[in-house]
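**Student:** My questions are about this predicted structure, shown below with the sequence.
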Amino acid sequence: KEQILTQYILHHTLDEAEVGELAERLDRALAKAEALHAGQRRKTGEEYIWHPVRTAMEVSRYGRIVDWASVEAALLHDTVEDTDYREEDLRREFPEAAPLVEALTKIKDSRILTYQRLFSYVLQDIRVLLVKLADRLDNLESLSVFRRDKQVRIARESAEMYANICRRLCMLDLAERLTEKIGPILYPEAFERFRAAQEELKKGWARPLEDLRQKLAEAFPGDLQARIEFRWNRFRPDVPPTTEHLFTVRIVTASSEDAYRALGRVHLNFRALPGGFSDTLSTPRKNGFRALETRVSYQGRILSFYVAPAPADRFNRLGLLAMDITSPEFNLEYLEELREFLQNEEMDIQDFLRFHKPDAIQVTSPRGDVFSLEEGATALDYAFAVHEQLGLRALGARVNDEEVGLGTLLKPGDRIEIVTADGPVADDRYLDWAHTRKALAALRRYMRRKEAARAAATGRQWVMEAARARGLGEEQVDARAQDRARELGDIPVDELYRRVCLGEEEIDGVLGPGPAGGRLSLFRRRRSQPVRKVRRYVFDDPHIRFCPECAPVEGDEIVGVPEEGRLRVHRVVCPRVAEGGGVPLDWDRGGRGDLRDPGTVEIEVRLQDGPGVLYGVLAAFRDLGLDIQRIQLPRGNEVLTARIQPGSDRTLNRLMRSLRRHGFVKEIRVFPGLENAGSPGGSDAGRPAGGEP
């Protein structure tokens, strides 16, 4: 108890009365936690109360970024989840700590929901994250009592999520502590090699290290700090340990000007390595890290030097913990990015984990502006980092005066120029070339707007076709559409037409009951009045999909079922369609009809394993005289993939019918071949969303 209070007082200016009040509050919170956790023991056998006490001790060290409510929340953080303590009682007895405890209470659901809730609270109150980090640090101490698989799961989560968050917020000391705890669990052999290499270097290179200390003392006399640090922050499980990874020479100066002078002394006394210098002191990373870093040669080994003025060095180590909770500007850029990220409806857990990795590279524009991007960023990511419209209009890029594709990976120091069109040209292929969260989010927003506009245009076309059959003019249709949009809550007319396209709104709802009696089910019986027309093997229509199980082709009687904002086309006899359900559809036989050449296509056939299966599938291609340009035979997941040029829709329809007759064929999907997909900049394109996932 005394340690908690003492650590807190060290970082806060308090008078005697305030200290007395905090001591009373600490007694009350500690007594409540002790009473609620009475009789509970951890897997290690110790009394449970010691876990929240150690968590509170950790939080009390976090400086002015936390307040006393944070300490109370640390003491009480498991009470609602692990005892019969009710949230309403918590709010009444500890009103300041209650919101933090509620945010920390786990959701027994998917990981992404848990993290979404946690970080939605972080946006409102950063203290939630700090208490969670303290909780995780203490939990890692007792991992050895769990099964190996649980140890690995918790350690990996700590590495992917919490250590990366610490780096993103420049809390590098905390990140290093996490790494030191989880390294032996996730990478036992690599971690032991790194530890052994450090010990061996300390012993076997003792004389050179002493010479280095002497040389540093001569080069940096007086009160300038220059010390050799053996730390874990350079541990990389996939990189063999070398001298530059095992220790760093850290030089701390009084000012930025002194830091540049110190760097000059380093390069005068040690031979600098080409390409080994980095200046983030003048151009900070997005997480606020500022330092001069250089690699030099000394007695046949490569050494890493770090030079920073004292204020920057303190922030580099503590990051967010070096700030004051009352300061409105602490890491606002990070929190704003997090807010934007959490509002992305298409976020998945891998996106979330990648978002928290710190930026790794810096590149420049033709004007010399510096942009920080995460590792793995492409030329397209750079375009979106400059401006969203630049990314949407991008056609290609020049990196260091060399023309490259938009999917080209960038390296530190690259100079990039984007080649643009007059207007937006982005399509689904751009999603394959983007890596950063900002670029992916912008592309998905644009695709949604684009799909909505196309769906609205298609819906209006279908309404106009039905209106002409009833003798209605365009002005009458527009008037009725506006009336219907008002009935639905003053939605935009384009939104009404989009709903028509996706089967969410009936055409009769727009035009009023027609001669068919006003019931969509009658359209199925009256095939002379089709409601919608669709075309097979048109891969650029983002709001139409075809069921892979029933594999409809031209000539089948079909219906559409709204599904996740799109229309899924099924055969009427498909078991996935309820009897009489779905939106009536018909085939678009306009133009050349089934003689149209779909170009190169790829067919995926999901099979049920059994004798003669492969022969039966290949016979279907052989009987139609189709040459298979490329084939990937079933393995493991029983999927056969073949690339062909059928020559016409009719031939492709015949192949589909032949395949689906076999009972061992479970699903058939058709995608455009690479020749059809195309790709600016020379990069291969992935399958566009207009295929049949």
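**Tutor:** Great, that's in hand. Numbers count the residues shown, from 1 in each chain.

**Student:** CA only for contacts and neighbour counts going forward, please
**Tutor:** Fine.

**Student:** Tell me if I'm right that Gly582 and Glu563 touch.
**Tutor:** No. Gly582 lies out of contact with Glu563 (CA atoms under 8 Å); the separation is 10.8 Å.

**Student:** Going by how many neighbours each has, rank these two and give me the top one.
**Tutor:** Using other CA atoms under 10 Å as the criterion, Gly582 and Glu563 rank with Gly582 on top: 21 against 15.

**Student:** Put this next to the first one:
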Amino acid sequence: MEVVPAKKLTDVVDDGSVPPYVQALEDRVGAYLPREQVLRIRRAFLIGAAAHDGQTRKSGEPYITHPVAVAQVLAELGLDAETIIAAILHDTLEDTKLARDELAGEFGETVAELVDGVTKLDKMRFSSRQEADAESFRKMLLAMARDLRVILIKLSDRLHNMRTLGAKDGESRRRIARETLEIYAPIAQRLGMNKFKAELQDLGFKALYPDRHRIIGERIRAALGNRREAMAKIEMALEGRLAAEKIPGRAVSRIKSAWSIYSKMRGEHKSFAQLMDVYGFRVITDSAMHCYMALGAVHGLYKPVDARFKDFIAIPKGNGYQSLHTVLLGPFGAPIEIQIRTSEMESVAERGVAAHWAYKSDSGPANSAQARAREWLSALADSQANTPSAAEFLENVKIDLFPDEVYLFTPRGEIFSLPRNATALDFAYAVHTDVGDHAVAARVDKKLVPLRTRLISGQQVEIITAPSAVPNPAWLEAVVTGKARTAIRQYLKHLQHEDAVDFGHRMLDRALDARGLSLDSVPAAALDRFLDDAKLKRLEELLSEIALGNRFADQVATQLVALLGPREGSHPQAPPEHNAEKIRISGAERGVLSFGNCCHPLPGDEIVGFLSSGKGIVVHRVECPNVVEFRKTPERIVAIEWDRDVQGDYRAELRIEVLNRPGVLATVAAAIADAGSNIENVEYIERDSTAATLLFAIEVKDRKHLADVMRRVRRTGVVSGVYRHPL
């Protein structure tokens, strides 16, 4: 009996006829690609249609219409054949029986990698939907770092999905719209693809807030109806001035989008009228030199507004965007926003990395945008290598997608672009991780400033370092860039590991000491056997696990003694002695120690430690009400005490009863400050016409310092009682 081989999806035959939407795609790509490439694209459609046969979209249309529409979006950008083919087949690996090796065999490894780059991770398991989305997003960005065409396919896929979002249910529409506004539109902007960004924002706004979108749209149309004549006059005046100066160019009026108006109304607390009371125009000319000449011409026509000029031609934005921006006082008493650029700059501004696509070419403005995009993606790839959590990585990416940037100079004249609200510490990490890790201060325009200082475009920044300086947890609140945040967290995790190893060593030694042993006296063979049984690679892992509360020192000590076997005169299973020496803490072990918010222990207090799994040791005062509950699990109790030399500042709370009269709060605050204490927070607990009770959160060095603060507060004459809180 003859065995007939199974028919493959790639065994399709071209009968010469294709649906009209495929013919439209072929006509578009045929305008810039050779015939043989158009035929490859047709074959991709035939294989894709066979693979998706029987599948439909929510709208009821055949599923293949979606990937072909995505390919059409990319064809409008003039993308190469491999990108168009990958777009047509971008859902086949996930949703059909088409295998990757078949795909690679038919169209080449590059197409297979592009399709793989945009394939979702639905089959993988994650602890939450948010983490699944973040992990999928991380994979996409790493694929982007290898080949920029991946994100062009992904953005085109998202754009077509947004155009056809009406078929989805309400909850899905809102989720997809929010993701589009938070992630995909900012990515399009970061890559300089402003046309994509604008449509994604408009569609996302319409899906997420349909009523707001409709109302603002109606008001924009009404406002434009009242100003068309005025805009036409300004346009004619601009073009007339260019002609008089013999500068080739044209002027085009610009209309703000509903989303940009809504965002500014919300973010800048402005009314609709304030935002629409601005005329926007774009002047397009043929060279950078004529851009500057056009700037002079329009400044001669209308008076410029001081400090509102920006030169993004000499200093392009991080996404390759180039233009001159200026604001003029118009003839109708309203500001006129003018953008001046060349037609080539206009193309890059609209399409970013996709403009004049020449993959891996070495010249041209479009390639400049691609180079900047690759630099950004390469930095993201480095960041993710040091960020184990997908959700944390996604958070860092969102931070890096700020739409506004500041441009800063080193003393040598190098330019760095950072997100809005970036600080001197962000700048330090942008220069180099080692510079950030050892930064102590900065000179901004030659003036000494703290690292937390926010920077403004055009400033010259110099970072002052010291070999002994190291990051601290408070730095995380002083940075906005993903690179700085990742580097600081990486250092703190390393610090926590070192502290945990040291503290775990002390805890295990204490437990072994109660059994007449020390860690150094345990034979290497017995220790290796224990580590092997516990599936740990090194002793440091065991010690860290003990300090972080994942293992108990007493149990480990008992197991180690048991491995050694009975020894003469010893009691291997004897419990720890109650008078065993306590572990001393200096406060420098912040990587493994935290201090209970329920009782705020201070140096000088009698204290006890409680092991919290995965977090380490939480320090409490012995008289803390929670300690009674903790003693029900004695294996988690750690006997600790303060060392003679204690470091750092510690949070304490004071309950202060005062006379309710003007100036009391300032008087008490001044007394606390005079005692050398920093106030973190203050709130009223109770208040009536004659008296009030205040709760101050302050920083002190120890019990003695706290007592000094309380004495000074009592002497103010406006206080009837001062108590440490909680009592």
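**Tutor:** Ah, there it is. Predicted model only: the values in this text are computed from it and were never measured.

**Student:** Superposed, what's their TM-score?
**Tutor:** Here the TM-score for the pair of chains, by TM-score structural alignment, normalised by the length of structure 1, is 0.72; 608 aligned residues with a CA RMSD of 5.0 Å.

**Student:** residue contacts, Met656 of structure 1?
**Tutor:** If a contact means CA atoms under 8 Å, 6 or more residues apart in numbering, then Met656 of structure 1 has 551, 553, 668 as its contacts.

**Student:** Out of those, which end up buried?
**Tutor:** Buried subset of the contacts of Met656 of structure 1 (neighbour count, 16 or more other CA atoms under 10 Å): 551, 553, 668.

**Student:** my read is the last one is in a helix, agree?
**Tutor:** In other words, Ile668 of structure 1. No. Per DSSP: H, G, I helix; E, B strand; the rest coil, Ile668 of structure 1 lies outside any helix segment and is strand.

**Student:** now the strands: where do they sit in the stretch 351-500 of structure 2?
**Tutor:** Assigned by DSSP state E, counting those that start in this stretch, the stretch 351-500 of structure 2 shows strands spanning 405-409, 415-419, 439-444, 447-449, 461-465.

**Student:** okay, those in JSON lines with distance to Leu495 of structure 2 and mean neighbour count next?
**Tutor:** Output for those, formatted as JSON lines (distance: least, CA to CA, whole Å; neighbours: other CA atoms under 10 Å):
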{"stretch": "strand 405-409", "distance to Leu495 of structure 2": "31", "mean neighbour count": "19"}
{"stretch": "strand 415-419", "distance to Leu495 of structure 2": "28", "mean neighbour count": "19"}
{"stretch": "strand 439-444", "distance to Leu495 of structure 2": "17", "mean neighbour count": "21"}
{"stretch": "strand 447-449", "distance to Leu495 of structure 2": "27", "mean neighbour count": "13"}
{"stretch": "strand 461-465", "distance to Leu495 of structure 2": "20", "mean neighbour count": "20"}
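
**Student:** Out of the ones you listed, which is closest to Lys582 of structure 2?
**Tutor:** Closest of those to Lys582 of structure 2 is strand 439-444, at 36.1 Å (criterion: CA to CA).

**Student:** residues in contact with that closest one?
**Tutor:** Contacts to strand 439-444 of structure 2, defined as CA under 8 Å, 6+ apart, come from residues 424-425, 428, 448-451, 459-466, 469-470.

**Student:** Swap in 10 Å and give it another go.
**Tutor:** Residues from elsewhere that reach strand 439-444 of structure 2, judged by CA atoms under 10 Å, 6 or more residues apart in numbering: 408-411, 424-425, 427-429, 433, 448-453, 455-456, 459-471.

**Student:** quick one: which of the contacts of Met656 of structure 1 is nearest to His245 of structure 1?
**Tutor:** Set against His245 of structure 1, the nearest of those by CA to CA is Ile668 (51.6 Å).

**Student:** List the contacts of that closest one.
**Tutor:** Ile668 of structure 1 is in contact with 546-552, 603-607, 639-641, 656, 659-660, 692, counting by CA under 10 Å, 6+ apart.

**Student:** Mutual contacts of Gly582 and Glu563 of structure 1, please.
**Tutor:** Counting by CA under 10 Å, 6+ apart, the common neighbours of Gly582 of structure 1 and Glu563 are 503, 569.

**Student:** closest to Leu614 of structure 1 among the buried ones among the contacts of Met656 of structure 1?
**Tutor:** Compare each of the buried ones among the contacts of Met656 of structure 1 with Leu614 of structure 1 using CA to CA and the shortest gap goes to Ile668, at 14.7 Å.

**Student:** how close does the closest one sit to Asn653 of structure 1?
**Tutor:** To Asn653 of structure 1, Ile668 of structure 1 is 12 Å away according to CA to CA, to the nearest Å.

**Student:** Now do the shared contacts for those two.
**Tutor:** With CA under 10 Å, 6+ apart, Ile668 of structure 1 and Asn653 have common neighbours 551-552, 659.

**Student:** Sitting in helices, which of these do you find?
**Tutor:** Leu659 (DSSP state H).

**Student:** would TSV of the shared contacts of Ile668 and Asn653 of structure 1 with distance to Asp483 of structure 1 be doable?
**Tutor:** What follows is the shared contacts of Ile668 and Asn653 of structure 1, written out as TSV (distance: CA to CA, whole Å):
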residue	distance to Asp483 of structure 1
Ala551	39
Pro552	36
Leu659	48
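
**Student:** which among the contacts of Met656 of structure 1 gets closest to Ser528 of structure 1?
**Tutor:** Nearest to Ser528 of structure 1 among the contacts of Met656 of structure 1 is Val553, at 19.5 Å by CA to CA.
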